[in-house]
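A.B. asks: coords below, sequence missing:
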């Protein structure tokens, strides 16, 4: 069926999904889509428990391979304590662990808390963190403490909980009996590096620096650098992924002495067949220990799983050939490709389970062969677009012939939907979250969470390669090139060639009628322009300081926060959604003057009929302008698609929000407010608006009448 035939169904319907399979539950896990599975553990009955960072869910997979949700609605948020976990909102669940009573503990990373699910009652509670980002609270109840990107978790035999902070570079302990939190290892402040043999670090108050020191000395004055994940061995000694030090370290729980057991600090992944302490490991980011005390380490940038033999101390590779990619099924694990191994690593019945950035959980059997147990063996390219697996799609663009291009952000790909037969294909990205491939086929290149995509009049495709701070281009031969950005994230290069410039965090990109490129840099609060003919880059809006100011003045002198979607009207005026400032703004094509057209700058909710410039919006992140000049935008966290009508008032055209005031948080989910989080918008034609439904992992088509 062609895309136009499918869209004709909209004559009798308000909307239809046109791309993406969406989240499926009560199905076989091997065939179901997953977002980004991270932490893995198991219950006493061997059922697997998996944290899904992107889908904001905690999954359970039983012995038969059947998949169900045990926590989370899929909506990003923080709610539901002391109620059924399945009705709670989560925000980036990360690492997890199951205790002897089958209680599930996990890092709710985006909320800066740790939470627990009582498996018997299915009730969820917060056990640590008050939701505030910070470092205070030691010596007090854990639920009143601040958290500073705490992600790792492990539980001792006594039931005490240990957590690790990537930013504070320390380990904290929550006492089982009292619930009091205390500093266990490292300093609350961060450290400068000192020599390996000088175990006392230099303390640098309020500096955001990690360090490597302390081996041979007490844990209280050791320096770590992004310690992310933890595990206990059978002797109850604690092991730490000292991520940015490229080492695994150990704390002897009887003496408190710190030592390095794997990694020599080199930025490499080698040394197999020798002692682990002399080998190198490249950003260890996952850790588990089997019942024989063999240690397994997943490498973020080594793209491998390594094993340290408990008896000999010899290190070997058990999975990954060192190349990032979407590995094949039923091949030897040592010969397959792995994406970054982050968090998810577990041993069950002598099988190694791991998750990587391909959005799957995979299993290595006793013979060393790898297979997928969750997340599908395919993303369903070359099939009908409704069968496709998407992972938090964001940007949308339409070519002159009606093909649809989407930034499939967490699948690390750019996908294309052919208008002739509605099939989907990947045109850039291997699924590996890495950087590489310039000068070669785009389908062999690596991307890093691409948020934006735009097709120019010549059918060249431009990409906001967000994580890597680049703008990249796919030419008509399918070759990918870097257009803007270099190895370092920075605001630099105006007045010179874009290829020599630096950018920070581009999440939006668009072309004007002359194929000039505009992109929003959310990292510095700017919109920048690349002249198509000369390749020269300049700032179009924003001074590079985050804020909301400058209306009725030149746009280059204003402050922006986070421009995440851009659109032109027929007169060449540029509109953009500033997600962080909660406004929609316009830059006049002739004068360069900026004005606000919707939103008062404060986060909240306003009813339909409110004057647009007086309204409260909540993180708008999508915008487009119809042929007649009507502005449509996604009021993202209010879960609405809205427009500014002829009277200058806001009017909802899709979605259901039953908030009565800017302060109330209640949503009606009975209808298709399964539109969990509307992001970018793009008109397909004058009557059909496409919406990226970021957390339902679909693209919707909405009839505009």
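C.D. replies: That came through fine. No experiment lies behind these values; they were computed from the predicted model shown.

A.B. asks: Every contact and neighbour count from this point should use C-alpha atoms.
C.D. replies: OK.

A.B. asks: how near is residue 52 to residue 93?
C.D. replies: 6 Å (CA to CA, to the nearest Å).

A.B. asks: quick one: residue 551 from residue 619, how far?
C.D. replies: In terms of CA to CA, residue 551 sits 19 Å off from residue 619.

A.B. asks: Looking at these two, which has the bigger crowd around it?
C.D. replies: residue 619 (25 against 17; other CA atoms under 10 Å).

A.B. asks: here comes the other one, which I'd like you to weigh against the first:
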């Protein structure tokens, strides 16, 4: 999920589409996906044609917008990152040859192999960092050369290697990444139940949160002692991390200067409630993706409530901005609040 120029972009996963909500008008549109497979080979996913005729896999997981308003979609089970041109609305493959494997480092990203990529983010220089989930790696595509490299992970699933070069450390199904203004990389190391950091200067990896156990999260817990319930996304805001904890049904804030965790959205009990009131008293049902606009408003993909929700930066009030709570696909070009969404 990403927000740019007053528009919220999100992947409607089971519907195999990318949709957008105009935050001024409240209208929802389909901007990519909805095509049908008609043949064999790369052409059957729609590359080279209109994005609305393209075919996504069963899991188009995340969408990002770069500084030029170009959209990028992690098409997980097609093992690709796909690119939608803002001028022509044509779709192409930016990273990945479609084979589920690990290959291609130090070569052209479009010829590399990925394995079910999920989250991805751009740094300020236009380099793309990809959570190559089933390869248990984070990979980097150089924005100038288009070359791909591994920046974290050995490819072995596990936990090891703090305070060593990140490429020599084990990860376990990383789902999401983000970067701070200095280029430090934060990784949601999902199956290790940890958040890890790769220092931009030294390249060393450390754990910033998580003891490595599944459990409930208590406010005020030092980050290195915290248990989580399957982390799903992270965004960096100055010296703070905002994190979606799916199974604990909360969004929490980690103050990097103090190392203390505090939940800011959700009660910790899955459900749907709280619109119009304080976000901390609302219920979520497996929050999966996060975005934040320039005003500081937080947007949440409330996955199994089939809604997109917004937390006001000034009042702390939560509201639904898209989805009627019914799973399905309906409502394009109409009010987003009346649309059916999937997870």
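C.D. replies: Now that the structure is in, tell me what you want to look at. The shown structure was predicted, so the numbers you read here are calculated from the model rather than taken from an experiment.

A.B. asks: Which neighbours do residue 52 and residue 93 of the first structure have in common?
C.D. replies: residue 58 (CA atoms under 8 Å, 6 or more residues apart in numbering).

A.B. asks: Looking at the two, which one has more neighbours?
C.D. replies: Neighbours per residue, other CA under 10 Å: of residue 52 of the first structure and residue 93, the larger number sits with residue 93, 30 against 25.

A.B. asks: quick one: the more buried one and residue 49 touch, right?
C.D. replies: No: using CA atoms under 8 Å, residue 93 of the first structure makes no contact with residue 49, being 11.9 Å away.

A.B. asks: Tell me the residues that contact both of the two, please.
C.D. replies: With CA under 8 Å, 6+ apart, residue 93 of the first structure and residue 49 have common neighbours residue 58.

A.B. asks: where exactly do the strands run in the stretch 201-343 of the second structure?
C.D. replies: For the stretch 201-343 of the second structure, applying DSSP state E, counting those that start in this stretch gives strands covering 204-209, 231-237, 240-245, 250-255, 260-265, 287-292, 298-302, 307-311, 318-322.

A.B. asks: In a markdown table, list these along with distance to residue 93 of the second structure.
C.D. replies: Shown next, in a markdown table, are the strands of the stretch 201-343 of the second structure (distance: least, CA to CA, whole Å):
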| stretch | distance to residue 93 of the second structure |
| --- | --- |
| strand 204-209 | 30 |
| strand 231-237 | 24 |
| strand 240-245 | 28 |
| strand 250-255 | 32 |
| strand 260-265 | 36 |
| strand 287-292 | 23 |
| strand 298-302 | 25 |
| strand 307-311 | 27 |
| strand 318-322 | 29 |
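
A.B. asks: Tell me which of these sits nearest to residue 196 of the second structure.
C.D. replies: strand 204-209 (4.3 Å; CA to CA).

A.B. asks: Find me the equivalent region of the closest one in the first structure.
C.D. replies: Aligned using TM-score structural alignment, strand 204-209 of the second structure spans residues 536-541 in the first structure.

A.B. asks: Give me the contacts around that stretch.
C.D. replies: 493-498, 501, 526-531, 555-558, 560.

A.B. asks: burial count for residue 574 of the first structure?
C.D. replies: 21.
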